[in-house]
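In: 3D, please:
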Amino acid sequence: MTTPAHRESCSVIVVGAGLAGLAAASAALRSNASAVVLLERELKPGGNSIKASSGINGAPTRFQTQAHTDDAFFTDTVKSAGKRMRSSATERNQRIGLIELLTNNSLAAINFLADDIGVDLSVVTLLGGHSVARTHRGAGNTPPGADIVLKLLRSLQDDSRFELRTGCEVIKLLQSAQSVESDGPPTIAGVEILSDNKLTSLAGPVIFATGGFAGDTDNLLAKYRPDLAGLPSTNEPRPGMHGLLVDVGAHLVDMESVQIHPTGFVDPHSQFSTLKFLAAEVLRGEGGILLYNGRRFVNEVDTREHSQVLGL
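Out: Below you'll find the model as predicted:
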């Protein structure tokens, strides 16, 4: 049984406490939001981002020593997109715009993490699909995902305008009354959350940053990529939340474009567990090779799409 919903008001609501949600909360505060509430359905923040162990990409940055051109990151990304770039002119231009947004802002992202948040990103490695080394991580023992997430979270918690709520599951996106009555696109006015069997509604603009659905192997993954149903994953086995977006009229795109990581560790005492531990790409970037019957059979730092074609 649940109790009737209690309504609260706030300035900005961010759903999902992985790196995307933490970065969104930080951006909102730097844009002078009066308050930010970050909602996470798990008991701990960090999502799957905290597991990242290879680094974060950016170019051109002061940490790179290898000669490079300013557009190398952009060119590499377009190439790695592979067949998804062979679409209509409109779709291609949309993808180009998104790739430009990603790559052109990567220097600012690296500088923000290094200078404002204090993350060590001094080690740069060449990884899959790179023409020049551009994956940044620290020189210490803390994996880059954990280092970035924990330091960014600490900076947020130093701001009195920020509030983190864990164990809160968003079950509905709320529309404004005017939006419901009109025939136009929906205007999202808040969320309804479930926590400790209590329903609460929060009013305010919503940033939805819940990540992907790689751990939802028997539901969303099976729906959009039935060939991958039940695939073991390093992602936590959590249901995807995309249905909440569809319920308010969102159109999902590229749901079948699921990227498979080539390597993972298998516990010999639990070989058939669906939750695996990542054998990070940095292992291959630093010289690890893949063997089959004693023979090397692939360029270990080729694009991920090539690895999938080989069935890795």
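
In: hey, let's count contacts and neighbours off CA atoms from now on
Out: Noted.

In: just the element for the residue minimising distance to the centre of the chain, please.
Out: Nearest to the geometric centre of the chain sits residue 211, at 5.0 Å (CA atoms, centre = their mean). Of the helices and strands defined by DSSP states H and E, none includes residue 211.

In: another for comparison:
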Amino acid sequence: MVEIERHDYDVVVIGAGGAGLRAAIETRSQGLRTAVVCKSLFGKAHTVMAEGGIAASMGNVNSRDNWQVHFRDTMRGGKFLNNWRMAELHAKEAPDRVWELETYGALFDRTEDGRISQRNFGGHEYPRLAHVGDRTGLELIRTLQQKIVSLQQEDKAEFGDYEARLKVFQECTVTELLKESGRIAGAFGYWRESGRFVQFRAPAVVLATGGIGKSFKVTSNSWEYTGDGHALALRAGASLINMEFVQFHPTGMVWPPSVKGILVTESVRGDGGVLRNSEGSRFMFDYIPEVFKDNYADSEEEADRWYGDPDSNRRPPELLPRDEVARAINSEVKEGRGSEHGGVFLDVSSRLSAEEITRRLPSMHHQFKELADVDITAEPMEVGPTCHYVMGGVEVEPDTAQSRVPGLFAAGEVAGGMHGSNRLGGNSLSDLLVFGRRAGLGATKYLEGLESRPAVRESEVDDAAQRAQIPFEPGDGAENPYGLHSELQQVMNDLVGIIRKGEEMQTALEKLRELKRRAKNLAVEGNRQFNPGWHLALDLSNMLLVSECVAAAAVLRTESRGGHTRDDHPGMDPRWRGVVLSCSLFDGGVEVTEQRQPPMRDDLLSLFKVEELRKYFPEDELP
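Out: Down below sits the predicted model:
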């Protein structure tokens, strides 16, 4: 029998990014004993890489902004496949979550009259992103981390125990969720340094594990983003929705190769940066979709005038939603008008002075100077699309963030529905805060209704430990996890990337299933003590499962919408109006089914013109 360390809590939060920490703050504030389990070091979650800001309709820069406009922008950005209730809650509650952060100690940039400053971002009608230079995610994590520490200090003063009701377990990976009679009963994992196994006994689990980007070759995502939460939820019996929608951020670094994919914040364009091709043309004017014609400038003169008149609603086309900008860049490169290294040029030096650039965009200035020997105060950046965010995730109930598995909750990027087919920049950070809090409240209410705590049989815990050790006992035809991971990334990049074709994705599915078969023979050497090869072998099972969901859903959706672009089905198809795809596990494989979105309330429908709604809704759902 393998030795297993055990801990008892009311709630286990898996992930210590913005969503996980906000959920933990909420459950601890409700009096619940809470464990936060994070894969990396506390304070190093991928949220720190978010640069542009937190979208919230506070109206500090333009008083005409309000939650209804934010809701409308979010629905338009997601091409109306958003869960409208999630989008409504998000738009209504985001300002309170930002002001709350300020009470925790966050230091936002200010307007001249002392209010929290807000900047422009793609897809947002008004300046809406509360920011801290271009390091907003770092400030968000720093603030929530300090709040966690302050709550632990309160516990020390009250109980004489620094971690009485809230403890962080860092460098710990969860490999399985444990259940009893269909209900969550805890989680099983291991310490990354020692390889020792650990069981967390708890009747509620909040998934806050982020995204899936490490399944792709070119990505802005950190090493942690291996789809752990998505896969854990699937195996526990939850469903995933909208997995075909993967956002390729339009501007990642393209040179040198060692930094390809590293994010170039949308703040550069929000603060006046323009995109040009190798011929010097500001090409985005050629890619404004018909539905956005009224809101975006169609000439350089009009676009330049907008910077001096932010009350104008004719924004520069560089501020179109991310999916539109990414496809435009991809088209320019494909047609031979790209930069030397396969991207386009992003220039902010012609708009802002060197002093303003270093003040507003300090991280970008440092990043390009140190990594690419480019001074963005004097020369343009080379940028191109990079896998950035998955709109799909665990299907949850909007108000409580609970999945269809009793006791299992999800918030942040691992949860699906909020962003529809395409996320607007800045909505991710407010999403973390709004639904992190709601997941914490949902878990609290769930526990209040429990008559007894579920308990897992000892044999199931032993089985979880045995499954985790399989890579140390390979059979014939041993496979190297690093080689298999590289093959997976190449398949997803080449066949399920920014532009897709049905035939190629069918090939991808065949390759993915073959990789899944080979992954049963993954082999690692040595023992469990700090063994990166073993870590990757376990992560690969998650990446392969989630990649199959992405490809399987993408094959079925025979249209182009948001983050899903089909070369063989280039337009939106009326048949797919209001239809989302749901992935679940069935008989050992991924099953994809169609389901219709719940009808939107009339008061929310009235925020849009009927002509616009006709493009996205079935006739029987129109007012």
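
In: from what I can see the residue nearest to the centre of the first structure touches residue 19, true?
Out: No. Here residue 211 of the first structure lies out of contact with residue 19, judged by CA atoms under 8 Å, at a distance of 9.2 Å.

In: what's the match for residue 304 of the second structure in the first structure?
Out: Alignment note (TM-score structural alignment): residue 304 of the second structure has no counterpart in the first structure.

In: element containing residue 304 of the second structure?
Out: When elements are assigned from DSSP H and E, residue 304 of the second structure belongs to helix 300-308.

In: which of the residues in that helix are buried?
Out: For helix 300-308 of the second structure, a neighbour-count test (16 or more other CA atoms under 10 Å) marks 303, 306-307 as buried.

In: for stretch 300-308 of the first structure, same thing?
Out: Result for stretch 300-308 of the first structure [16+ other CA under 10 Å]: buried residues 300-301, 303-307.

In: circling back to that earlier point, got the contact list for the residue nearest to the centre of the first structure?
Out: By CA atoms under 8 Å, 6 or more residues apart in numbering, residue 211 of the first structure lies in contact with 16, 18, 20.

In: please redo it, this time with the cut-off set to 7 Å
Out: For residue 211 of the first structure, no residue meets the contact criterion (CA atoms under 7 Å, 6 or more residues apart in numbering).

In: if we can go back for a sec, off-centre distance for the helix holding residue 304 of the second structure?
Out: 32 Å (CA atoms, centre = their mean, to the nearest Å).

In: any idea how far the residue nearest to the centre of the first structure is from residue 291 of the first structure?
Out: 33 Å (CA to CA, to the nearest Å).

In: how about residue 137 of the first structure?
Out: Per CA to CA, residue 137 of the first structure is found 27 Å from residue 291 of the first structure.

In: could you check which of those two has the larger neighbour count?
Out: Ranked by neighbour count (other CA atoms under 10 Å), residue 137 of the first structure and residue 291 place residue 137 first, with 25 against 10.

In: aligned counterpart of the more buried one in the second structure, please.
Out: By TM-score structural alignment, residue 137 of the first structure lines up with residue 131 in the second structure.

In: wouldn't that match be in contact with residue 102 here?
Out: No. Between residue 131 of the second structure and residue 102 there is no contact, the gap being 11.7 Å when judged by CA atoms under 7 Å.

In: quick one: the helices in the stretch 301-450 of the second structure?
Out: Counting by DSSP state H, counting those that start in this stretch, one finds helices in the stretch 301-450 of the second structure at the ranges 322-334, 354-360, 362-372, 427-448.
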